[in-house]
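>>> got a sequence here, can you model it:
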Amino acid sequence: MSLVHEFGDEVSIQLPHIKLAGRLWGAADKPLILTLHGWLDNANSFQPLSDYLTDYQILAIDWPGHGGSEHRPGAYPLHWIDYLYDLDALLSVLSRSQAPVAILGHSLGGIIASAYTAAFPDEVQNLILIEALSPLYEDETKAKNRLDNSFRGHRRFLASMAKPVSIYRDMAVAAQARHKLTALELQWCELLTQRNMQTLDSGVCWRSDPRLKLDSPLRLTFSQVDALMQAHKVNTLLISGSRGFAQLREAIPMANRWFERLQNIEVEGDHHLHMGSAEKVSKLIRAFLKT
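Down below sits the predicted model:
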């Protein structure tokens, strides 16, 4: 595997267009699971699962602009489809030594994995989705407002680039801020915050790409997503949380129409159930991969 170990389980992966950071748990002779985190999270979100999936090697990458990975160059607006290219390049690197037996994606990571697998089913053996299903979509009548809002936000971002970054006294303050904003358990906010911040002489600041918080200039329509997801052939496990996104549970009938080989299981937990309910989720993953 073309990974560079920087310290302990920390790794870096040079893709043709960008360098990714990540974490790697488990022995090299065990089957590999590639894990893809959600929006504004990072590789640390899979640390709880790695404690239970000890019969596998777990590679958790930081998406560009997250954690320790490089930011995308320039200052242009970002789009979700960029991640498909990242994933394709990453799988190409991994295939030189050990192709993963499964891709596991949470939230944004699951959306990217699902879309990629639908388009390129021969590249993925098994797919595990946690609180994710398909690319987001909206009615085409919203396209003009979306483009307008995206560019307005981007102009504000460009104007703010000359301003000094916000500095926190310590990471605990930042973790508390995320906890209050998202209601994610404080211990998990602390784990994620550790990787998404950098230390300065005067305190700590976010190192995540601020463009991640800007609206995308374009979103697919339902007909586009429907056409992409039809006849999804890869063996897939969908795990949703009882207190996760209600829209995901409402979309299960659509999932059953799209996926030819789908196991759908709901467990007690919130949107980050792979952290708070890691033991339960790990048992489901092991059972799924042994079938």
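
>>> every contact and neighbour count from this point should use C-alpha atoms.
Fine.

>>> which parts of the chain are strands?
4-7, 10-14, 19-25, 32-36, 57-61, 102-106, 126-130, 197-200, 203-206, 235-243, 262-270 (DSSP state E).

>>> now those strands as a markdown table including distance to residue 276 and mean neighbour count?
Converted to a markdown table, those look like this (distance: least, CA to CA, whole Å; neighbours: other CA atoms under 10 Å):
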| stretch | distance to residue 276 | mean neighbour count |
| --- | --- | --- |
| strand 4-7 | 27 | 12 |
| strand 10-14 | 23 | 19 |
| strand 19-25 | 19 | 23 |
| strand 32-36 | 17 | 24 |
| strand 57-61 | 17 | 25 |
| strand 102-106 | 13 | 25 |
| strand 126-130 | 13 | 25 |
| strand 197-200 | 22 | 16 |
| strand 203-206 | 24 | 18 |
| strand 235-243 | 10 | 21 |
| strand 262-270 | 7 | 16 |
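
>>> of all those strands, which one is nearest residue 144?
Minimum separation from residue 144 across these (CA to CA) falls at strand 102-106, 29.7 Å.

>>> by how many degrees do that closest one and strand 32-36 diverge?
Between the direction of strand 102-106 and that of strand 32-36, the angle (axes from the mean of the first three to the mean of the last three CA atoms, to 10 degrees) works out to 20 degrees.

>>> so what touches strand 102-106?
Residues outside strand 102-106 that contact it (CA atoms under 8 Å, 6 or more residues apart in numbering): 32-38, 110-113, 124-132.

>>> dump the strands of the chain into TSV; add distance to residue 140 as well.
Below are those laid out as TSV (distance: least, CA to CA, whole Å):
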stretch	distance to residue 140
strand 4-7	44
strand 10-14	37
strand 19-25	34
strand 32-36	29
strand 57-61	33
strand 102-106	27
strand 126-130	27
strand 197-200	37
strand 203-206	35
strand 235-243	28
strand 262-270	29
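
>>> one more to put side by side:
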Amino acid sequence: MKSSRSEFINVRGNRTHIRHWGREGAPKIFMVHGWMDVSASFQFVVDALQGDWHVIAPDWRGFGLTERPRVDTYWFVDYLGDLDAILRHYQPDSPVNLLGHSMGGNVVGLYAGARPERIRRLINLEGFGMKTTTPDQAPGRYAKWMDELLEPQEMRGYADLAEVAKRLQKTNPRLSDARATFLAGHWAGQNDKGEWEILGDPAHKRINPLLYHVEEVMACWRAITAPVLWVEAEHTNMWLWMGPKEEARVEIDRRLGHLANVTAKMMDNAGHMLHHDQPEQLAAMLEEFLA
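Next up, the predicted model:
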């Protein structure tokens, strides 16, 4: 494995963990992780990169080793503000190579539309967005959010890291023992009881009271000027949040039509965590696209 180094910087008032791989001064790739994930998740892709790169990956607020702000709800726009601050810190004067997975893919898609001049190349890994909502869902959504505020959110405790690794493999059966063991050590930490729990603020589990406004997202996608590499997994489970496969496929293809310059790829023998399942294949795609 290629060694990584950690750095902590102040991002909008929060002590934020940034993971680095590679040589200072080499071309940079910024990689941002998904929901209930951490920056170390990109280790296997970094290991497979053949070129001379400096990879920079933050832990989002409330995940991994980054500080947990004192909030009961996380607002999606804060990820945009945090990303903007991180990019200005490390590469203020030139467009960046930016990759996002899942939730991170949704963040980078919005950011690239809001700040098109800041993006050299954009890579979206399974960042489809959410199912389309309608205004009549708002009363029920607000009610559910208020109900959830009345109940404390908690993370399950595991006896040891071996149990954490098994939990990762339950979600992703393609994960080898070695990779699951590595990820468990970064994905979880010991709590006051001596149990191991996921390094994610339980508040992330609360429903977002704001509806997903897909046409606002598409307006951002239309504003992207950089080339986009869009990567889906053959065995994705996106249907869990996007709806029935036949209907969701039509909607996803419609959304892709809003990207002016997109290269769409399907990754064989991979699920939603495709950077764990096929890191060598993904690394080859990235380096070809970024060349």
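
>>> the helices in the stretch 101-250 of structure 2, which residues?
Under the criterion DSSP state H, counting those that start in this stretch, the stretch 101-250 of structure 2 contains helices at 103-114, 138-149, 161-171, 177-187, 214-222, 239-242, 245-256.

>>> and these, which is most packed in?
Ranked by mean neighbour count under mean count of other CA atoms under 10 Å, those are led by helix 103-114, which reaches a mean of 24.

>>> mean shift between that one and structure 1?
Here helix 103-114 of structure 2, set against structure 1 after superposition, deviates by a mean of 0.6 Å using mean CA distance after the TM-score superposition for structure 1.

>>> what angle do that helix and strand 28-32 make?
Orientation of helix 103-114 of structure 2 against strand 28-32 (the same axes, to 10 degrees) gives an angle of 120 degrees.

>>> where does helix 103-114 of structure 2 end up in structure 1?
Aligned using TM-score structural alignment, helix 103-114 of structure 2 spans residues 108-119 in structure 1.

>>> how far out from the middle of the chain is that stretch?
Averaging C-alpha coordinates over stretch 108-119 of structure 1 and over its chain gives two centres that are 10 Å apart (CA atoms, centre = their mean, to the nearest Å).

>>> quick one: contacts of it?
For stretch 108-119 of structure 1, using CA under 8 Å, 6+ apart, the contacting residues are 35-39, 80-81, 83-84, 87, 103-105, 123-124, 127-135, 228-234.

>>> which one, of the strands of structure 1, ends up nearest to residue 160 of structure 1?
By CA to CA (comparing all of the strands of structure 1), the closest turns out to be strand 203-206, at 15.0 Å.

>>> output the contacting helices and strands for the closest one.
In terms of contacts (3 or more CA pairs under 8 Å, 6 or more residues apart in numbering; DSSP states H and E), strand 203-206 of structure 1 is packed against strand 197-200.

>>> which elements pack onto the strand it packs on?
Using 3+ CA pairs under 8 Å, 6+ apart as the contact criterion, the secondary-structure elements in contact with strand 197-200 of structure 1 are strand 203-206.

>>> mean deviation of the strand it packs on from structure 2?
Here strand 203-206 of structure 1, set against structure 2 after superposition, deviates by a mean of 3.2 Å using mean CA distance after the TM-score superposition for structure 1.

>>> of all the strands of structure 1, which one is nearest residue 219 of structure 1?
strand 102-106 (19.7 Å).

>>> by how many degrees do the closest one and strand 235-243 diverge?
For strand 102-106 of structure 1 against strand 235-243, the angle between stretch directions is 20 degrees (the same axes, to 10 degrees).

>>> and strand 102-106 of structure 1, how far out from the chain's middle?
Relative to where its chain is centred, strand 102-106 of structure 1 has its mean C-alpha point 9 Å off (CA atoms, centre = their mean).

>>> got it, and stretch 226-240 of structure 1?
How far stretch 226-240 of structure 1 lies from its chain's middle: 17 Å, per CA atoms, centre = their mean.

>>> not counting sequence-adjacent ones, nearest residue to the residue nearest the centre of structure 2?
Closest to where the C-alpha atoms of structure 2 average out (CA atoms, centre = their mean) is residue 34, at 2.4 Å. Closest residue to residue 34 of structure 2 apart from its sequence neighbours, by CA to CA, 6 or more residues apart in numbering: residue 103 at 4.4 Å.

>>> quick one: the one you found from residue 126 of structure 2, how far?
Summarising the geometry, the distance separating residue 103 of structure 2 from residue 126 of structure 2, computed by CA to CA, to the nearest Å, is 8 Å.

>>> structure 2: which residue goes with residue 153 of structure 1?
Alignment note (TM-score structural alignment): residue 153 of structure 1 maps to residue 148 of structure 2.

>>> ok, the nearest residue to that match once chain neighbours are set aside to residue 72 of structure 2 distance?
Nearest residue to residue 148 of structure 2, sequence neighbours excluded (CA to CA, 6+ apart): residue 206, at 6.5 Å. Distance of residue 206 of structure 2 to residue 72 of structure 2, given as CA to CA: 8 Å.
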